[in-house]
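>>> Next comes the sequence, and after it the predicted model I'd like to discuss.
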Amino acid sequence: KYPLAIVAKVLAVIRNHTLSAYDIGCRFSATVKASSLGPVIVVSTLAFTEQESHLCVGSFHGFAHNYICQTQHHPLGIEGAGLEDFGATEHIFSALNTLAPVIHYASSYHHHVFLDLFFAQWDEEKYMNLGTMLLNNYCQALHIISTDTLALREAMASLNIQQGNIEQWHSEEIQYFRTIGQEPEWDVHTVVYVELLQQLQEAE
């Protein structure tokens, strides 16, 4: 219920075209669409699907999911996800590891004191470096666009590939992995035909 409450708050505050990450975002998106947040109007906001909101899986956990899931829910395959890895909590947990030796044998009271101090310092440092982080991300994005776009255009020109081909191949890849475990009907008929020919040969 807590993730659903978070989604409801996002829909009410940020509204349209949101992209949120969750460790099981692939499954949770179905839960959201099946809930009251999906098809109906909630707290004077449009529904999840009508606002063109989406859920994905963070980069850290995404590679642990099967490839069918990755083709649809990994940030690398989602247009507009940019450079975001959706791993803020993992960064926090990693930083918290430095605090573990300090409070390992401390009392419950000192656990709370040091955790409060840690997050107060964390918030202060992140807020202080927010401008630098945004600038670095912006410069990195500009560099990627200026270099990779040129390389992509040259490759597309040399291979005679259009933008529509790339989008079509992506759709075909998703469809292929979605049905990879299903035997095509024509293949079933072919196998049966060959088996009947073998039986006929043995009978003769």
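Ah, there it is.
>>> CA atoms for contacts and neighbours, from now on please.
Fine.
>>> how deep is residue 84 tucked in, by neighbour count?
13 (other Cα atoms under 10 Å).
>>> excluding its backbone neighbours, what's nearest it?
Take residue 84 and drop its neighbours on the chain: the residue closest to it by Cα to Cα, 6 or more residues apart in numbering is residue 75, 7.7 Å away.
>>> who's in contact with the one you found?
56, 57, 58, 59, 81, 82, 84, 85 (Cα atoms under 8 Å, 6 or more residues apart in numbering).
>>> Just the buried ones among those residues, please.
Among these, those classed as buried by 16 or more other Cα atoms under 10 Å are 56, 57, 58, 59, 85.
>>> Now, the residues you listed that are in strands?
Among those, the ones falling in strands (DSSP state E) are residue 56.
>>> For the buried ones among the contacts of residue 75, give me JSON lines that also has distance to residue 185.
Below are these laid out as JSON lines (distance: Cα to Cα, whole Å):
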{"residue": "56", "distance to residue 185": "33"}
{"residue": "57", "distance to residue 185": "34"}
{"residue": "58", "distance to residue 185": "37"}
{"residue": "59", "distance to residue 185": "36"}
{"residue": "85", "distance to residue 185": "40"}
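>>> got another, please set it beside the one above:
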Amino acid sequence: MQFKMLFAQDRNDSLKRVATRVLDGDLDDTGSLASSLPSSEYTFHHEQYLTREFVDTFASGWQAGHSIFDKDGDGNLCAQRWKTMKDSATQKMWNVFDESGAFIAVCRHGFCLLIMDMVQSGEQSKYALAVTSKLLDMFGSDLGGGYDIGCQFKSTLASSTLGKRARSLNYMSLVNAFHGHAHNRLCQLDNLTTYVEGLGLEDLEGCERAFSKSNALAPSTRYALIFPEDRPLHATLNTMMKWKSKFLLNNYKQALDLLSNGHATLEQLMHKLGVSDPATFKLWLDEECVYLKSLLCEPVEEILQMEYWQWLVSLKGSRKSLETVLSTWTVVTTHNVASIQSDGSATRKAETMCHHIQENYKKDLKAVQELEGHLGITRRWVPEDKEWQAAAHLVANRKYQWALDNVECLVVSQIFELSKMNQSGTGYKLRKHIGKALQTHSAAICTALSQYNTAAKALGR
């Protein structure tokens, strides 16, 4: 087998705990909370719990401030979709909370492996690094870890003090199935459980199932002390283990069914698709990867052609403005000479405008000449040329794609916000807040639709 063990790790911010010093009004002069470690008398001790001291050993200054963007300038394609990939969203937490949630790791069967408290911070990389270090100590090589931001954690782990050890032990960072479709398609091909060989039907979403049970503890632990809060969480997660017998039995039956009928089912599906060799599926993924990489940026020649066309359009407009100004003059007669001489500001204003138009024309002409040199164009394009029309189509199609992506993004966001508004447990004030946000969002959608219609009309769609 490719993996010795599979596990999932994630954070849950429902189990926030208000700092006791805040309840007593004990803040420092700056209004910030100076947290102190709990004494051993009030610390919950268990082998599954990782202490704050152990976790903080992975919070070196460079790692805590690690950016999702590579130092070489090659940005992560998923960064804009995940707040937990941005330092500004994870380094701080509201001062009222001492513990901002829990970070856990569970095996593929749902058994809890490790638990730790997130202390006055968001989902920083130190928690996942602590989990990885501990599990490498416990289980050794060939581990696969599912994480909703597994693509970012892969680069974080590689550049951390654990990187060399993780590579030598063949550790693989993965993206779990439920969260994976919010990642960039190229990222999915490399990291999503659906496409990684050796995972089968495993989705690595055990943390979400565990949190669906532990979320009920939030009201009773929000104002609890450290020791009373940790015990219910540990008890809840371990109680869930007693209910795993049916889950394991169903998985065992499913595995037996796949072993007995899987090959026949695969052959039937391959016959329907007209595929004779299973290696074709891997070839399709490789071809898709190559195609998507080719779409990461527009071809340089097409970019230059579109830029050249846009400068030609600008040059055409500036030339027309210049011809209009040069063809306009004022005839001086004995009747208006006195008024012209007395109104010197109007003359200076006209001369300044003429200079500006001439400068714009020269700027456009220079840009056109430079691009003609880059593209090797010997005869300047005119609207009747096929090259002009092809470049105009490229520009129109680019605007159309941008407008379409913007509309799609806004509509999907609106749908998610609507689902939050009708979610059980949402209070009246929050519903009003979401309602006002939806009104603003609706106006943005109308503007985006107008831009889309304009772009589609220009493209003839």
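All right, it came through fine. The structure displayed is predicted, hence computed values, not measured ones.
>>> nearest to residue 127 of structure 1, of the buried ones among the contacts of residue 75 of structure 1?
Nearest to residue 127 of structure 1 out of those is residue 85 (Cα to Cα; 19.5 Å).
>>> now the closest one: how far from residue 163 of structure 1?
25 Å (Cα to Cα, to the nearest Å).
>>> when you align them, which residue in structure 2 goes with the residue nearest to residue 84 of structure 1?
By TM-score structural alignment, residue 75 of structure 1 lines up with residue 193 in structure 2.
>>> what's the answer for residue 33 of structure 1, then?
That one, residue 33 of structure 1, aligns with residue 158 by TM-score structural alignment.
>>> and that match, how many neighbours?
14.
>>> correct me, but it touches residue 164?
Yes. Using Cα atoms under 8 Å, residue 158 of structure 2 is in contact with residue 164, at 7.1 Å.
>>> what about the strands in structure 1?
19-21, 54-56.
>>> looking at the ones you listed, which is buried most?
Comparing the strands of structure 1 by mean neighbour count (mean count of other Cα atoms under 10 Å), strand 54-56 comes out on top with a mean of 22.
>>> tell me which strands and helices that strand is in contact with?
Here strand 54-56 of structure 1 is seen to pack against strand 19-21, helix 25-34 when contacts are counted using 3 or more Cα pairs under 8 Å, 6 or more residues apart in numbering; DSSP states H and E.
>>> Dump the strands of structure 1 to JSON lines, plus distance to residue 130 of structure 1.
As requested, those are exported to JSON lines (distance: least, Cα to Cα, whole Å):
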{"stretch": "strand 19-21", "distance to residue 130 of structure 1": "21"}
{"stretch": "strand 54-56", "distance to residue 130 of structure 1": "25"}
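>>> Residue 127 of structure 1: which of those strands is closest?
strand 19-21 (21.8 Å).
>>> Onto which residues of structure 2 does the closest one map?
Taking TM-score structural alignment, strand 19-21 of structure 1 hits residues 144-146 over in structure 2.
>>> quick revisit: if I look at the match of residue 33 of structure 1, how far off is residue 170 of structure 2?
12 Å.
>>> same deal with residue 181 of structure 2?
25 Å.
>>> What's residue 441 of structure 2 aligned with over in structure 1?
Per TM-score structural alignment, residue 441 of structure 2 is not aligned with anything.
>>> can you tell me the helix or strand for residue 441 of structure 2?
helix 428-459 (DSSP states H and E).
>>> just checking, what packs against that helix?
helix 386-421.
>>> by how many degrees do the helix it packs on and helix 428-459 diverge?
160 degrees (axes from the mean of the first three to the mean of the last three Cα atoms, to 10 degrees).
>>> Can you give the distance from helix 386-421 of structure 2 to the centre of its chain?
18 Å (Cα atoms, centre = their mean, to the nearest Å).
>>> Residue 50 of structure 1 matches what in structure 2?
Match for residue 50 of structure 1 (TM-score structural alignment): residue 168.
>>> what's its match in contact with, if anything?
Contacts of residue 168 of structure 2 by Cα under 8 Å, 6+ apart: none found.
>>> Distance of it relative to residue 140 of structure 2?
Distance from residue 168 of structure 2 to residue 140 of structure 2, by Cα to Cα: 10 Å.
>>> same question, residue 245 of structure 2
27 Å.
>>> Spit out the contact partners of the closest residue to residue 54 of structure 2 other than its chain neighbours.
Closest residue in space to residue 54 of structure 2, ignoring its immediate chain neighbours: residue 130 at 7.4 Å, by Cα to Cα, 6+ apart. Applying Cα under 8 Å, 6+ apart, we find residue 130 of structure 2 in contact with 54, 55, 58.
>>> where exactly do the helices run in structure 1?
2-13, 25-34, 59-62, 67-73, 88-96, 100-103, 108-128, 130-159, 163-178, 185-203 (DSSP state H).
>>> Show me what the strand of greatest length in structure 2 is packed against.
For structure 2, the longest strand by residue count, based on DSSP E, is strand 97-107. Helices and strands touching strand 97-107 of structure 2, by 3+ Cα pairs under 8 Å, 6+ apart, are strand 5-12, strand 17-18, strand 112-119, helix 206-214.
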